[in-house]
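*Asks:* mind looking at a prediction? Sequence and model below.
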Amino acid sequence: MIYFDNSATTKPYEAVLEAFVDVGRQFYGNPSSLHVLGGKAEKLLTKAREQIAHLAGAAPGEIYFTSGGSEGNNLAIKGTALMYRDRGKHIITTSVEHPSVREACEQLRALGYKITYIPVNKDGHIDPDDILHSMTDQTILVSVIHVNNEVGTIQPVTQIGKLLKKYPKVLYHVDHVQGAAKVPLDLHDSHIDICTFSAHKFHGLKGNGFVFIRKGVTIAPLISGGNQENGMRSGTENTAGIVAMAKAFRMAEEKRKSEMEKLLEIRTYLMNEFKKMPELLVHTPDEQAAPHIINVSCVGLKGEVAVHGLSEEGVIVSTTSACSSKDKTPSGTLKAMGVSDPVANGAIRISLSYENTMDEAKQMVDALQKVLARLTKVMRRNG
């Protein structure tokens, strides 16, 4: 099997799984307990927090553990809205956000908040000036995805952060879930206040993530109870998962430094091959795009049909975001980029990891050509 659905989830590294099992077996005490087992678990959490902070370019006190990207995005958006509702009720985001951002904003809209969605061009990029033009004295938050999860477009988050320095009362949130360990991001140089990460996007385990909250920034917690994570996120910490996440983040960062050239070569090969196929329309831009995501439409076909066809050939890809793939509706990201519904309905996403090889990419191209030829023949026969 060739696995090209890494933007949905990555396969955990073997060493990560081993770390999870070892910690779960030996250090099962509650980190909040006063006894010796609790103390040992707490020490592991402290060490993992320090490792993650170092890798993210933050201080340990700026790292808060969560269950993943969706919780982190909800915490950033709703936590800001709750904390600063007396200051204003205006949030600015983009038209190509992950559902966990978009739906959180829509929930707030139903509660009386105003949401402004910044448009994108045909490549999925926003114009930072559009954010400035949308600012009002009621604006409390700007939320921007760093790497789009469907097409791979990289937004100019550092430029946006520097522009927002003029608005010290406006918090700046970046969804870095798809960029972590693939597209470097300097949290402090980008003047980011809150940033979201998810372990299973960099070969950790599902159900683990963390949020960077810059020192001095205060937002309201969404989960109250035991006062864990300095009151920001109550609930007994998943010690084994957090330790495994720290290990996965370190290993993925090492891969980024040593394997990026290989990953880019595979992406370039696939992009060039896809552009040669008359049945395909490539949506991912050549410039300012992530090294691991390619989005194409199978013209005249449904994306899910192509996904099933490739699966029969032993190649695993997806249609849109895994969080939206069962909706049977055209990709909101592609529609925001000006893609028509019929073309958007034919979209598939190929997403790579450092574990993939050029040989797999060549096999994928052969399989896709075979699938497209077969499906086109059937379509002509039935049409």
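*Replies:* Structure's in. What do you need? Predicted, not measured: the structure shown is a model, and the values here were computed from it.
*Asks:* CA only for contacts and neighbour counts going forward, please
*Replies:* OK.
*Asks:* just checking, what packs against the helix of greatest length in the chain?
*Replies:* Longest helix of the chain, by residue count under DSSP state H: helix 239-276. Contact partners of helix 239-276 among helices and strands, from 3 or more CA pairs under 8 Å, 6 or more residues apart in numbering; DSSP states H and E: helix 14-26, helix 36-56, strand 280-282, strand 293-298, helix 358-382.
*Asks:* ok, which of those comes nearest F202?
*Replies:* Each of the helices and strands packed on helix 239-276 has some distance to F202 by CA to CA; the shortest is helix 14-26, at 10.8 Å.
*Asks:* how far off helix 239-276 does the closest one point, in degrees?
*Replies:* 160 degrees (axes from the mean of the first three to the mean of the last three CA atoms, to 10 degrees).
*Asks:* ok, structure two:
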Amino acid sequence: MAIYLDHAATTPLRSEVLEAMLPYLTEAYGNASSTHGFGRRARAALDEAHETIASRIGAEAREIVLTSGGTEALNLGLKGAAWAGKAHGHRIVISSVEHHAVGHTVRHLEKFGFEIVELPVDRYGRVDPDNVDAAITDKTVLVAIMLANNEVGTIQPIAEIANRVHAHRGVLLAVDAVQAAPHLEIDVTALGVDLLAMSAHKFEGPKGVGALYLRHGTHILAQQQGGSQERHRRGGTENVAGAVGMATAFGLAVAERAETARRMRRLRERLQKAVLAVDGTELTGHPKDRLPGHLSLIARDTDGTAVAVSLDLHGIAASVGSACTSGSTEVSHVLSAMGYPEEEARGALRLTLGRTTTEAEIDEAAGIIPSVIASMRIGAAAVAADPMGQGVPA
């Protein structure tokens, strides 16, 4: 059987979600800005999507900006808040393990005079709230820390970080919750966040749609002009079918979150026990404060890409890290920030479970993955012993 263990990259579209979307791809195709019946039906669906998404994170519908995905949501939030606050300050603080949707965005802002400060993390990839506090000056406008890491699954102490951030007047906290949204309870008030990004395809919704939570009263400058949609914060004709799909998927994910998390954690621990029994393997990320279905590891003396390719040939879909950097020859910036040397970081492997992962799949994977890793280590050792491939002299 084909076994999909790359749910952190994307998830399958739920049948209920497709069913909810279909009317808005066929007969209910009106533009939500139109005043006729077709448009009013589309507008009603769009408004309901805002309400559904907002209610599941303790927000108001007016605080939700629908986007084309998590990357756009983060770009809109970070750039919009930075430019809106430029008169207050030019300093932006991020962690050293942020997704490139954050890291590359703030580096772009650096070209326009913003100062970027990267905070260190511990061996598990966690940020120390004291370091956040120490990095904030009277010129700081924005702090961006992810809720859960996409590569190693570590969960950050966001509520505590928020307390430190908001002790400084005028500083905003932006949170990448793209990986966390389907797995962790999110209450924007309890977390204390000002901006928060999500992406539908991480919780069995459609690709190409996401959302930015923008706390009421928080000002951003729109980054996409051309219309008054999304309360003048994001111009362009709305993706009604995508919005309906995201709202439906998120509603289902939240309703089933606790039970799904318990089940995924149990299956992940079973797989983890089998894989970490192989010599030279080590769990990366926090051992307890991590996403329930997220297993990331280092297999020393192997090449993670080669292991992933071999697993694919055995019918198992896995990855070496972020899907957004697939094909890059660079070592993971996340593992580097966590203190792993390059030769170890190249042995990274990520196995991520989802709601649809079965016990039978985990049992089969638990038999295949350790043997593949072990064989790759033996092969690497043989090459190291005889790099020219000439064999042992007679």
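*Replies:* Perfect, I can see it now. Every value quoted in this text rests on a predicted model; they were computed, and no experiment measured them.
*Asks:* follow-up on the earlier one: now the longest helix of structure 1 against helix 36-56, angle please.
*Replies:* 30 degrees.
*Asks:* just the buried residues of helix 239-276 of structure 1, please?
*Replies:* 239-253, 255-256, 260, 262-264, 266-267, 270-271, 274 (16 or more other CA atoms under 10 Å).
*Asks:* could you do stretch 275-294 of structure 1 as well?
*Replies:* Going by neighbour count (16+ other CA under 10 Å), the buried part of stretch 275-294 of structure 1 is 279-285, 288-294.
*Asks:* just give me the closest of those to G38 of structure 1.
*Replies:* Using CA to CA, the buried residues of stretch 275-294 of structure 1 come closest to G38 of structure 1 at H292, 40.0 Å.
*Asks:* quick check, the closest one in contact with S353.
*Replies:* Yes. The criterion here is CA atoms under 8 Å, and H292 of structure 1 meets it with S353 at 6.5 Å.
*Asks:* now for these two: what residues contact both?
*Replies:* L263 (CA atoms under 8 Å, 6 or more residues apart in numbering).
*Asks:* re the thing from before, what range does the longest helix of structure 1 cover in structure 2?
*Replies:* On structure 2, the counterpart of helix 239-276 of structure 1 by TM-score structural alignment is residues 240-277.
*Asks:* now swap in stretch 304-316 of structure 1 and tell me
*Replies:* So stretch 304-316 of structure 1 sits over residues 305-317 in structure 2, by TM-score structural alignment.
*Asks:* now do the residue of structure 1 positioned farthest from its centre against L280 of structure 1, distance only.
*Replies:* Note on structure 1: the largest C-alpha distance from the chain mean falls to R381, namely 40.5 Å (CA atoms, centre = their mean). Here R381 of structure 1 is placed at a distance of 20 Å from L280 of structure 1 (CA to CA, to the nearest Å).
*Asks:* do a quick rundown of the strands in the stretch 101-250 of structure 1.
*Replies:* With DSSP state E, counting those that start in this stretch as the criterion, the stretch 101-250 of structure 1 has strands at 114-118, 139-145, 171-175, 194-198, 209-213.
*Asks:* what angle separates the second one from strand 114-118?
*Replies:* Angle, strand 139-145 of structure 1 to strand 114-118, by the same axes, to 10 degrees: 40 degrees.
*Asks:* by contact count, what packs against strand 139-145 of structure 1?
*Replies:* helix 69-83, strand 90-94, strand 171-175.
*Asks:* so which of these is the most packed in?
*Replies:* strand 171-175 (a mean of 27; mean count of other CA atoms under 10 Å).
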